[in-house]
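Student: Quick check, what structure comes out for this input:
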Amino acid sequence: MAGNTPLGARMLRRKPVSALIAESGGPEEGHLRRSIGLWQLSCIGIGATVGTGIFFVLGSAVPEAGPAVVISFVIAAVTAGLTALCYAELASAIPVSGSSYSYAYATLGEAVAFGVGACLLLEYGVSASAITVTWGQYLNEFCHDVFGFTIPDVIARPPGHGGYFNLPAVVLVALCCLLLIRGARESARVNAVMVGIKLVILVLFVCVGLTGFHSGNLSDFAPLGIGGIGAAASSIFFSFIGLDAVSTAGEEVKDPKRTMPLAIIVSLLVVTVLYIAVAVTAVAAQPWQRFKGQEAGLAQILRDVTGSSWPSVMFALGAIVSIFSITLVVLYGQTRILYSMGRDGMLPARFARVSARTGTPVWNTLVVGAGVALLGAFVPLDVLADLTSMGTLVAFSVVSIGVMVLRRTAPHLDRGFKVPGYPVVPLVSVGFCVYLIQGLHGVTFTLFGIWVAAAAVLYFGYGIRHSRLNGARDHSRQDLPA
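Tutor: Coordinates of the predicted model:
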């Protein structure tokens, strides 16, 4: 029984892969429904990634690195790519909802899994809030150019940035929650359409922006040196966080062992090529000193290059659609992580309930929506972005370590994809994550420490006592598949 089990053993108990897969269930009532194919799943990855940062991160990253921000994007992309390969292996071996939380539970133990779940709350919940903050900027850009008015700053910006309450952020979250409650299939279809729009818009930016290419803007390529490139890479990594959203859909994907790794790799390739193209175009079309504090910056670059408003209007409209898409997918991912944690007893059972009518976790959607809306309405963007990067990098490191642990504890487990260059790739992935973590601002470490302490209180006060592994046999050894 749990009461006779030492505390250390309870913290380290692992959930067998066979149990995780068995709990994913089938189409019957009480389980998520498998309705998502390769294209829709790839769009979830692209939709959660493209736009999370590229529509606004240049405004903070270019002043840190200058034109060498292109190198910062490459560093961030390599880190994301190495980790994406690790995600692809675990997603094919453990095709369940919960992302790195579920993977950690199967490989590193319950306490680590709960900590990763807390990090994922930062990655998904806080990143969604950061994304919603920027929606109002592009909404105002579009309304100004088309209708000649803007939403007053007092209700269009968070405190500390000229406003008191970011109303557009709240409206955006409400619309996304309504769509998510309707169902995963409907949400995936709408997201696929919006992903197509955002890709067209960003390709338009590259094509038009390159007509304003000035080599002189690249002459002082790294004015702030290697340190500036590293600091910018740490911030830019925020732009790659959506890739692992694919792994949160493990229980709603058709043929997950094949579909999930393919979708992760497709998402990574599309995102990397697009980001680097946009970064090169932006710093070549505008002096790097002008990026600091620039809002709706990519739209402004198009206006300056063409001397007319139509490209910036199109771009602002595309950004509005794109940020809607990102918010939709990130909220989706967060609700599925809470679903997995509730099913494991780490959170109250209500988080594991699924609507019989829509097949979606409605309670989770409402809770996440309320939290994201409040953060987006009242918290400044820079604080949200750095916290998101910290949570993501910690979760990514755990996934890379989890690949190595599972290779040793369950070498015969059926894997639809294996990381090439093992064990070098997982080790290098962890190294890159640590490098980017140390480049974050000091206040981020303080806030993250407070967050982890709060998570520890919740785990020891509730999770460890209500875990479904209480009273079960010892899971310190990983079950091998039959």
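Student: When you work out contacts or count neighbours from here on, use the C-alpha atoms and nothing else.
Tutor: OK.
Student: Quantify the burial of residue 81 by counting its neighbouring residues.
Tutor: Other residues lying near residue 81 total 21 when counted by other Cα atoms under 10 Å.
Student: Equivalent analysis for the one 5 residues further on, please.
Tutor: Using other Cα under 10 Å, residue 86 has 28 other residues around it.
Student: go on, the one 5 residues further on?
Tutor: The burial metric for residue 91, expressed as a neighbour count using other Cα under 10 Å, is 32.
Student: and the helix or strand where it lies, what other elements does it pack with?
Tutor: Using DSSP states H and E, residue 91 maps to helix 69-93. Contacts defined by 3 or more Cα pairs under 8 Å, 6 or more residues apart in numbering; DSSP states H and E place helix 69-93 against helix 58-65, helix 225-236, helix 256-285, helix 381-409, helix 424-437.
Student: Just want the angle from it to helix 381-409.
Tutor: Counting by axes from the mean of the first three to the mean of the last three Cα atoms, to 10 degrees, helix 69-93 lies at 40 degrees to helix 381-409.
Student: After helix 69-93, which helix or strand is next?
Tutor: helix 99-107.
Student: following that following helix, which helix or strand comes up?
Tutor: helix 110-120.
Student: which parts of the next helix-or-strand element following that next one are buried?
Tutor: Using DSSP H and E, the helix or strand that follows helix 110-120 in sequence is helix 127-147. Buried residues in helix 127-147, counted by 16 or more other Cα atoms under 10 Å: 127-143.
Student: now residue 313: how far from residue 386?
Tutor: Counting by Cα to Cα, to the nearest Å, the gap from residue 313 to residue 386 is 29 Å.
Student: Does residue 348 touch residue 340 like I think?
Tutor: No. If you go by Cα atoms under 8 Å, residue 348 and residue 340 don't touch, sitting 11.1 Å apart.
Student: Look at these two and report which has more neighbours.
Tutor: Between residue 348 and residue 340, counted using other Cα under 10 Å, the more crowded position is residue 340 (25 against 16).
Student: mind listing what the more buried one touches?
Tutor: Contact partners of residue 340, counting by Cα atoms under 8 Å, 6 or more residues apart in numbering, are 97-98, 102, 352.
Student: now swap in residue 184 and tell me
Tutor: Going by Cα under 8 Å, 6+ apart, residue 184 touches 35, 252, 359-360.
Student: Give me the longest helix you can find in the protein.
Tutor: Secondary structure of the chain per DSSP state H: the longest helix is helix 310-343.
Student: Give me the next element, helix or strand, following that one.
Tutor: For helix 310-343, the following helix or strand on the C-terminal side (DSSP H and E) is helix 362-378.
Student: what's that following helix in contact with?
Tutor: Contacts for helix 362-378 (Cα under 8 Å, 6+ apart): 125-126, 128-133, 157-159, 164-167, 169-170, 173-174, 177, 180-181, 331-332, 334-335, 338-339, 350-351, 353-355.
Student: run this one through as well so I can compare:
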Amino acid sequence: MTGPARLSQQIWLRKSVQSTEAEEGHGGEGTPGLKRTIGTFQLTMFGVGATVGTGVFFILQDAVPDAGPSVIISFVLAGLVAGLAAFCYAELASAIPVSGSTYSYAYIALGEIIAMVVAGCLLLEYGVSTAAVSVGWSGYLNALLDNLFGFSIPDALSRAPIPVDGGETGIVNLPAMVLVLMCATLLVRGASESARLNAIMVVIKVGVLVMFVGIAFTAFNADNFTPFAPEGVTGITAAAGIIFFTFIGLDAISTAGEEVKNPQKTMPRAILLALTIVTTLYILVAVSGLGTQPAAEFGSAEQQDAGLAVILQNVTGSNVWATILAAGAVISIFSVTLVTLYGQTRILFAIGRDGLISERFAKVNPRTLTPTFNTWVVAIAIALVAGFVPSDYLWESTSIGTLGAFTIVSIGIIVLRRREPNLHRPFKVPGYPVTPIITIAACLYLIAGLRLVTILVFVGWILLVLLYYVIRGRRGSVLGKSLPSIIHEGRKLP
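Tutor: Below is the predicted model:
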């Protein structure tokens, strides 16, 4: 049966938890699978590494103009929604410790068609955020070079050719492209090596941010918090929607499911620890930074490329502390790019193993046990976006992808609790079913606060993904290929 009836049956096919567990240790085209080498501390640092850096080093410049000083509430709101989602992630990650994150959870809970929608959300979330973060890295690198050596990379080689609000343009953002390719080189060498390096970089970045908070509070002026919410609730919601993408680290943790030691206990711990560390740092940096200057100055041209470094320079009147912070930002944003690129490759690994894209994406190098082909294809594509598209066009697209993924995770919790009540769950969402329901409502509320053009672009992207699935993806589906025999034998569809 190959006509529409088969399509209508195939799209709701679900993978079982047992079949997913059986895939562990296997890659595409008969190659070995991924290896469990990552512990709790390294995994927590993965989550912090993918999160801290984006939110505080340059998202303030975009979020404060929307909300003013009330951006603090925006951070709290985004953190609360992320916290609710973290509980849902922790339950699914403990019950289904595999690569693929939300994609794999959706395939098990909701079926193949929803898994493809989630794949679209995740590809947008990780691909666009990696490009956006690498563009921000370019600005801090120039600030560091200027402070240390008195020169910077010319605009022609450090800015995209697309103008933003009449600002400067260039030919290509070369540093952003180089960063992505450097991270890819590290990832193909091995996951454990990348995890160790990331942990070191995260410790450095947290230290630098603590330094910023300490210095910024010496210039704290409560008058800078008036008026507190110039744009009212609308501004707070809009800023929260922009900020939300910075919590991508929670999802990044779950992409490492097949490379984590004792995942049933390690993954829930790492998710909740990372959330606590990240939210605390975000609020401290936002409060201390806003206390140093009027909110209007956050949107100035001077602060667009390296905002926190400029704040320290203004507060201390010296380049020393600004240089230290710029150096910390260069290291910090490097680790963000490393982890988000890692997450993208592991999601494609899972999709490739399911046959919904070429199995070459699931092929693992037998020596390094990493998906080499997958990593280089992803890196080249993202490097091109980073080189030619300004970050201003990328932030909100990442947020809506993250919110979409969090929504489906929460739905998956409810579905699996009803359908598989006896599934072993080392961690359970507290306050079920209220917690996942509130999470769904909160995510949809934040999506509604985004710009219409962002929502339309997202819908268009998901429609393209579904068109690909109907034309090509479903024909390669490993699960779909078993459908004729299931129908022939009269067995019930899963």
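Student: TM-score them against each other, please.
Tutor: The TM-score (TM-score structural alignment, normalised by the length of the first structure) is 0.97; 478 aligned residues with a Cα RMSD of 1.5 Å.
Student: Make JSON lines out of the contacts of residue 340 of the first structure and add distance to residue 397 of the first structure and neighbour count.
Tutor: Below are the contacts of residue 340 of the first structure laid out as JSON lines (distance: Cα to Cα, whole Å; neighbours: other Cα atoms under 10 Å):
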{"residue": "97", "distance to residue 397 of the first structure": "19", "neighbour count": "30"}
{"residue": "98", "distance to residue 397 of the first structure": "16", "neighbour count": "27"}
{"residue": "102", "distance to residue 397 of the first structure": "14", "neighbour count": "31"}
{"residue": "352", "distance to residue 397 of the first structure": "27", "neighbour count": "24"}
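Student: of those residues, closest to residue 17 of the first structure?
Tutor: Nearest to residue 17 of the first structure among those: residue 102, at 9.2 Å, using Cα to Cα.
Student: Report the contact partners of the nearest residue to the closest one once chain neighbours are set aside.
Tutor: In space, and not counting its chain neighbours, residue 102 of the first structure is closest to residue 113: 7.0 Å by Cα to Cα, 6 or more residues apart in numbering. By Cα under 8 Å, 6+ apart, the residues touching residue 113 of the first structure are 100-105.
Student: swap the cut-off to 10 Å and go again
Tutor: For residue 113 of the first structure, the contact set (Cα atoms under 10 Å, 6 or more residues apart in numbering) comprises 11-12, 14, 100-107, 119, 341, 346, 395, 398.
Student: The second structure: which residue goes with that one?
Tutor: Residue pairing (TM-score structural alignment): residue 113 of the first structure is matched to residue 115 of the second structure.
Student: Pull out the buried residues from the contacts of residue 184 of the first structure.
Tutor: 252, 359-360.
Student: Export these as TSV, with columns for distance to residue 211 of the first structure.
Tutor: TSV is the format used below for these (distance: Cα to Cα, whole Å):
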residue	distance to residue 211 of the first structure
252	44
359	49
360	47
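Student: which one of those sits closest to residue 402 of the first structure?
Tutor: Nearest to residue 402 of the first structure among those is residue 252, at 22.7 Å by Cα to Cα.
Student: Without its sequence neighbours, what residue ends up closest to the closest one?
Tutor: Counting by Cα to Cα, 6+ apart, residue 34 is the residue found nearest to residue 252 of the first structure once chain neighbours are left out, at 3.7 Å.
Student: Can you find the partner of that neighbour in the second structure?
Tutor: So residue 34 of the first structure corresponds to residue 36, using TM-score structural alignment.
Student: Now do the contacts for its match.
Tutor: Residue 36 of the second structure sits next to 25, 191-192, 256-263 when contact means Cα under 10 Å, 6+ apart.
Student: try 7 Å this time
Tutor: Contact analysis of residue 36 of the second structure by Cα atoms under 7 Å, 6 or more residues apart in numbering lists 258-261.
Student: ok, now residue 412 of the second structure?
Tutor: Counting by Cα under 7 Å, 6+ apart, residue 412 of the second structure makes contact with 105-106, 109-110.
Student: Trace it over to the first structure, please.
Tutor: Using TM-score structural alignment, residue 412 of the second structure lines up with residue 402 in the first structure.
Student: cool, residue 48 of the second structure as well?
Tutor: Using TM-score structural alignment, the equivalent of residue 48 of the second structure in the first structure is residue 46.
Student: average gap between the helix or strand containing its match and the second structure?
Tutor: Assigned by DSSP H and E, residue 46 of the first structure belongs to helix 38-49. With mean Cα distance after the TM-score superposition for the first structure, helix 38-49 of the first structure departs from the second structure by a mean of 0.5 Å once superposed.
Student: and the closest residue to residue 383 of the first structure other than its chain neighbours, helix, strand or coil?
Tutor: Of all residues not flanking residue 383 of the first structure in the chain, residue 444 sits nearest, at 7.6 Å (Cα to Cα, 6+ apart). What DSSP: H, G, I helix; E, B strand; the rest coil gives for residue 444 of the first structure is helix.
Student: Residue 444 of the first structure matches what in the second structure?
Tutor: When the second structure is aligned by TM-score structural alignment, residue 444 of the first structure is paired with residue 454.
Student: was I right about that match contacting residue 397?
Tutor: Yes. Proximity of residue 454 of the second structure to residue 397 meets the contact threshold set by Cα atoms under 7 Å, at 6.2 Å.
Student: Those two: which has the busier surroundings?
Tutor: Taking neighbours as other Cα under 10 Å, residue 454 of the second structure and residue 397 compare with residue 397 leading, 23 against 19.
Student: What does the more buried one correspond to in the first structure?
Tutor: Aligned counterpart of residue 397 of the second structure in the first structure: residue 387 (TM-score structural alignment).
Student: how close does its match get to residue 125 of the first structure?
Tutor: As judged by Cα to Cα, residue 387 of the first structure and residue 125 of the first structure stand 11 Å apart.
Student: One more: residue 291 of the first structure?
Tutor: Note on residue 291 of the first structure: its distance to residue 125 of the first structure, by Cα to Cα, is 27 Å.
Student: what about these two, which has more around it?
Tutor: The residue with more neighbours, out of residue 291 of the first structure and residue 125, is residue 125; 26 against 22, by other Cα under 10 Å.
Student: Show the contacting residues for that one.
Tutor: So residue 125 of the first structure contacts 331, 334, 368, 372 (Cα under 7 Å, 6+ apart).
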